[in-house]
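1. Below are the sequence and a predicted model for it; my questions follow.
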Amino acid sequence: MLVKKALHEDWIAVIVAFLSMFIIITFYGPQMPRYSWYDTQTFVQELGKGGNYLHTLVLFAWATLALILYKFLNKQERPFSVIPGMVVVMLISMLAQFITSNHAVKNLGIEIVLFSLLIGLFLSNVTGIPSWVKPAIQTEFFIKTGLVLLGAGIIFHDILKGGALGILQSVVVVFTVWYFAFWVCKKFKLDDEFKMMISSAVSICGVSAAIATSGAIEGDNKKLSHVISLVLIIAIPMMLFMPMIANALGLSEAVAGAWLGGTIDTSGAVVAAGTILGDEALKYATLVKFSQNVLLGIAAFFISVYWTYRKNGPGKDIQERPGLASIWQRFPKFVLGFVLASLVFSFLLNPDVAKAAKAPIKDLQTCFFALAFACIGLETKFTDIFKMENGRPAMAFIIAQVFNIFFTLIMAYLIFK
């Protein structure tokens, strides 16, 4: 029997992540399969490694049980319907892991998340996705759970050190980019709902901001889906090319990470791009991204106030005014999980215990990110992007994002150099 009240997705991600960390600390830690091959001969030899079969099976069981728990706590029917689709999603991520274990690919610094994404995109746009796979496509859940796990690897001192600067950058960037994006949308003669959702998605934190804004203004779900598709597709080339540009410009890892975290609109893509540049870049990219996430609840609150008063002028029925509860309702709860995980591993755990748990937690985090990007690929269609309203929303989004890239680079350099 399902629970009477559905839990918020963010809370479920926090529960799953902390339950996983508890199991790792007290009982058993999962491990990503390890391969290493050069040519056809070593390819066949690596495929036959028996230990990797066990590691893959454990990860599949772990992720599948996590997703079943998510469905159960989220009060969704038929939670076990995710199992067939999880076979496909896990196979994609494990195939990506095998590809990245090739030495030529390793030398390029390409991560598992990229190939998970590319394989998912190929299947979605070339072969199509069967309906029985779709229950397992839960991008946001996998990303949020992976990000809470990421908190275990970031000590709290680093958050205190970089957090204030991250918030400073985020406040300046969010307000400036939001108003520029809104102006661009106005020039393209987009309606008010598109203006609000695109401006928030570009300036704050992508998918989550678009969803929160749509909820605040009770927006059209078709328009919301279109904005989310734009966020996911535009994040792909940004994830690939921005680390290369950062290296070409000779940016420090701190500046480059702050740039990535402030511009790329999906948390998973931020992590992937930051990982390419190194641990320091990943740390600052994550801190800046979370700083923007913190602003999401506040921004959603002001958007809901603005929208309510705008739509309820003289002579109109006055709806219930949004209160302080709106901030908490729209606040990304997984950010709290990230900070709590960092606190636990920084101050509460024995240092030897924390060190021993670091590797399996990192492997589980990598698995969840790979699953998330496989899901992004599976749910993304290139053909639909430029059809709605003759491509005007897409052009407005791209122009605003280009401005975001240049403006955030300047701010990251001034603040983090």
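-> Sure thing, it's come through. Numbers count the residues shown, from 1 in each chain.

2. Only C-alpha atoms from now on, for both contacts and neighbour counts.
-> Noted.

3. Could you state which residue of this structure sits nearest its centroid?
-> residue 267 (2.9 Å; C-alpha atoms, centre = their mean).

4. how close does it get to residue 198?
-> Distance, residue 267 to residue 198, using C-alpha to C-alpha, to the nearest Å: 17 Å.

5. hmm, back to that, wait, doesn't the residue nearest to the centre of the chain sit right on residue 288?
-> No. Counting by C-alpha atoms under 8 Å, residue 267 does not reach residue 288; the two are 10.6 Å apart.

6. quick one: contacts for residue 115?
-> 93, 96, 97, 99, 100 (C-alpha atoms under 8 Å, 6 or more residues apart in numbering).

7. how about a cut-off of 7 Å?
-> By C-alpha atoms under 7 Å, 6 or more residues apart in numbering, the contact set of residue 115 is residue 96.

8. Go ahead and list the helix or strand containing it.
-> If you go by DSSP states H and E, residue 115 is part of helix 112-122.

9. next one: residue 60
-> helix 50-73.

10. So which elements touch that helix?
-> Under the contact criterion of 3 or more C-alpha pairs under 7 Å, 6 or more residues apart in numbering; DSSP states H and E, helix 50-73 touches helix 82-100.

11. Check which residues of the helix it packs on are buried.
-> 82-83, 85-86, 88-94, 96-100 (16 or more other C-alpha atoms under 10 Å).

12. So which bits of stretch 117-127 are buried?
-> 117, 118, 119, 120, 121, 123, 124, 125.

13. my bad, should have said stretch 52-72
-> Buried-residue list, stretch 52-72, by 16+ other C-alpha under 10 Å: 52, 56, 58-60, 63-72.

14. Distance from that stretch to the middle of the chain?
-> On the basis of C-alpha atoms, centre = their mean, to the nearest Å, stretch 52-72 sits 20 Å off its chain's mean C-alpha point.

15. now swap in stretch 347-362 and tell me
-> On C-alpha atoms, centre = their mean, the centre of stretch 347-362 falls 24 Å from the chain's centre.

16. List the contacts of stretch 207-222.
-> Contacting residues not belonging to stretch 207-222 are listed as 193, 196-197, 200-201, 224, 228, 231, 266, 296, 300, 303-304, 307, 330 [C-alpha under 7 Å, 6+ apart].

17. mind checking how far it is from the chain centre?
-> 17 Å.

18. again, but for stretch 267-276
-> Computed by C-alpha atoms, centre = their mean, the chain-centroid distance of stretch 267-276 equals 9 Å.

19. second one coming, line it up with the first:
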Amino acid sequence: MSTGVVPGLVLVAMITSVAYSARGFSGLALFSPMILAVVAGMVYSNVLGLPAHAKAGIAFSQKRLLRFAIVLLGFRLTLGQVAGIGLGGVGIVAATLGATFLFTVTLGRLIGVDRKLAQLIAAGTSICGASAIVATNIVTDARDEDVTYAVAAITLFGTVAMLGFPLLAPVLGLDQHAFGLWAGASIHEVAQVIGAGFQNGTLSGETATVAKLTRVAMLAPMVIALGLMARRGSTDASGARPPLPWFVVAFVAVVALNSLVAIPAQFHSVIALAAQVMLTMGLAAMGLQADISQLRSRGLRPLMLAFSAFLFIGCFSLMLVKFA
């Protein structure tokens, strides 16, 4: 690693520290450090400006650190956990993911949302929030402002789901297993799923967590599919065929390793923390490069798209849980 990246890395680390510290304030604990880092980065760069000597380190955080963090997410999951919710549960999760992604991309096209931004919102809603947005952007190559917009919208509606869905469980007649499956199949971020799931009991929380991790496992095939689409588009345009992202292959390999080898719990804790910190640093870097004036130019249509996707995934998954 070149010493030229150090100033930018220091700035990104400072923004990340602010994001973690801010969660100690009343009300901000509801938000993940990732969304707080995006906001802090945007405020810093749009108020104070971005030092030229920091750009190399910011780019390093946005690209290399993010890719490595996504690989480490594989340590959250084993194939045994996926099997734990049964074939029916896996089917509900897969059907919800696929239908939500297609619905969001299609609606985005119909209402005039940029294709890349619509794909980011679709991935964040259907798979695993900010992590999925970051992974998807590696193959879609959207603008930093689009990533920031998608992360903010997904966090907003995921927080609404985390707070509201547990209140709906008795109204909808969902037992702990059914509610856990619904929460895991529909709420955006892993932390939000855990927060909502355990509000209704231990069984509900455990079921929600496994269902959510099953969605996380589907990140790899989704990114591969988008990568193949990008390859086809690139081939049509220039004859060049960009490689499939290496981090997806590494993610799958890590899941396989985690499934076959007994890894100490202490190691898992360290890896989970490292992955979250690196994801937060990557999103802080994106916030630092996001121009608020360009973000405003996107208007309300992408927010409407994210809201529609939120309603769709909640209703579609509930229908499958209740009647499938």
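-> All right, it came through fine. Only a predicted model underlies this, so the values are computations on that prediction, with no experimental measurement involved.

20. Just give the nearest non-adjacent residue to residue 80 of the second structure, would you?
-> residue 259 (7.0 Å; C-alpha to C-alpha, 6 or more residues apart in numbering).

21. can you check residue 260 of the first structure too?
-> Per C-alpha to C-alpha, 6+ apart, closest to residue 260 of the first structure is residue 285, 5.8 Å.

22. Kindly report the same for residue 335 of the first structure.
-> The shortest distance from residue 335 of the first structure to any non-neighbouring residue, by C-alpha to C-alpha, 6+ apart, is to residue 290 (6.8 Å).

23. just residue 226 of the second structure next, same as before
-> residue 139 (6.8 Å).

24. That neighbour maps to what in the first structure?
-> With TM-score structural alignment as the matching criterion, the partner of residue 139 of the second structure in the first structure is residue 212.

25. What is the neighbour count of its match?
-> 26 (other C-alpha atoms under 10 Å).

26. give me the element it is part of.
-> Per DSSP H and E, residue 212 of the first structure falls inside helix 207-217.

27. Give me the aligned partner of the residue nearest to residue 80 of the second structure over in the first structure.
-> Residue correspondence to the first structure (TM-score structural alignment): residue 259 of the second structure is matched to residue 346.

28. Next one: its match from residue 278 of the first structure, what distance?
-> 21 Å.

29. who's more crowded, these two?
-> For residue 346 of the first structure versus residue 278, the count of surrounding residues by other C-alpha under 10 Å is larger for residue 346: 18 against 13.

30. Wait, the more buried one touches residue 157, no?
-> No. Using C-alpha atoms under 7 Å, residue 346 of the first structure is not in contact with residue 157, being 8.2 Å away.

31. In the first structure, what residue corresponds to residue 316 of the second structure?
-> Match for residue 316 of the second structure (TM-score structural alignment): residue 411.

32. quick one: that match and residue 239 of the first structure, what's the gap?
-> 19 Å.

33. and what of residue 155 of the first structure?
-> The span separating residue 155 of the first structure from residue 239 of the first structure equals 25 Å under the rule C-alpha to C-alpha.

34. try residue 164 of the first structure
-> From residue 164 of the first structure over to residue 239 of the first structure (counting by C-alpha to C-alpha), the distance is 25 Å.

35. And for residue 157 of the first structure?
-> Applying C-alpha to C-alpha to residue 157 of the first structure and residue 239 of the first structure gives a distance of 28 Å.

36. neighbour-wise, which of these two wins?
-> residue 239 (24 against 12).

37. List the residues that contact the more buried one.
-> 269, 273.

38. host element of it?
-> Element membership for residue 239 of the first structure, per DSSP H and E: helix 221-249.

39. in that helix, what's buried?
-> The neighbour-count check on helix 221-249 of the first structure (16+ other C-alpha under 10 Å) flags 223-224, 226-236, 238-240, 242-243, 246 as buried.

40. So what's the residue count around the alignment partner in the first structure of residue 218 of the second structure?
-> Following TM-score structural alignment, the counterpart assigned to residue 218 of the second structure within the first structure is residue 291. Using other C-alpha under 10 Å, residue 291 of the first structure is surrounded by 26 other residues.

41. What's the separation between the nearest residue to residue 291 of the first structure once chain neighbours are set aside and residue 411 of the first structure?
-> Closest residue to residue 291 of the first structure apart from its sequence neighbours, by C-alpha to C-alpha, 6+ apart: residue 167 at 5.1 Å. The gap separating residue 167 of the first structure from residue 411 of the first structure is 12 Å, by C-alpha to C-alpha.

42. what about residue 293 of the first structure, which helix or strand?
-> helix 279-311.

43. I'd guessed residue 41 of the second structure sits against residue 15; true?
-> Yes. Counting by C-alpha under 7 Å, residue 41 of the second structure does reach residue 15; the two are 6.3 Å apart.

44. Between the two, which contacts overlap?
-> Contacts common to residue 41 of the second structure and residue 15, judged by C-alpha under 7 Å, 6+ apart, are residue 284.

45. biggest separation within the buried residues of helix 82-100 of the first structure, which pair?
-> Within the buried residues of helix 82-100 of the first structure, 82 and 100 form the most distant pair, 26.7 Å apart (C-alpha to C-alpha).

46. quick one: contacts for residue 88 of the first structure?
-> No contacts exist for residue 88 of the first structure under C-alpha under 7 Å, 6+ apart.

47. Alignment lookup: it to the second structure.
-> Checking TM-score structural alignment: residue 88 of the first structure goes with residue 11.

48. again, but for residue 230 of the first structure
-> In the second structure, residue 230 of the first structure lands on residue 149 (TM-score structural alignment).

49. got the contact list for its match?
-> Contacts of residue 149 of the second structure (C-alpha under 7 Å, 6+ apart): residue 295.

50. mind checking how far it is from residue 309 of the second structure?
-> For residue 149 of the second structure relative to residue 309 of the second structure (C-alpha to C-alpha), the value is 15 Å.

51. Since that was my last question, I'll sign off now.
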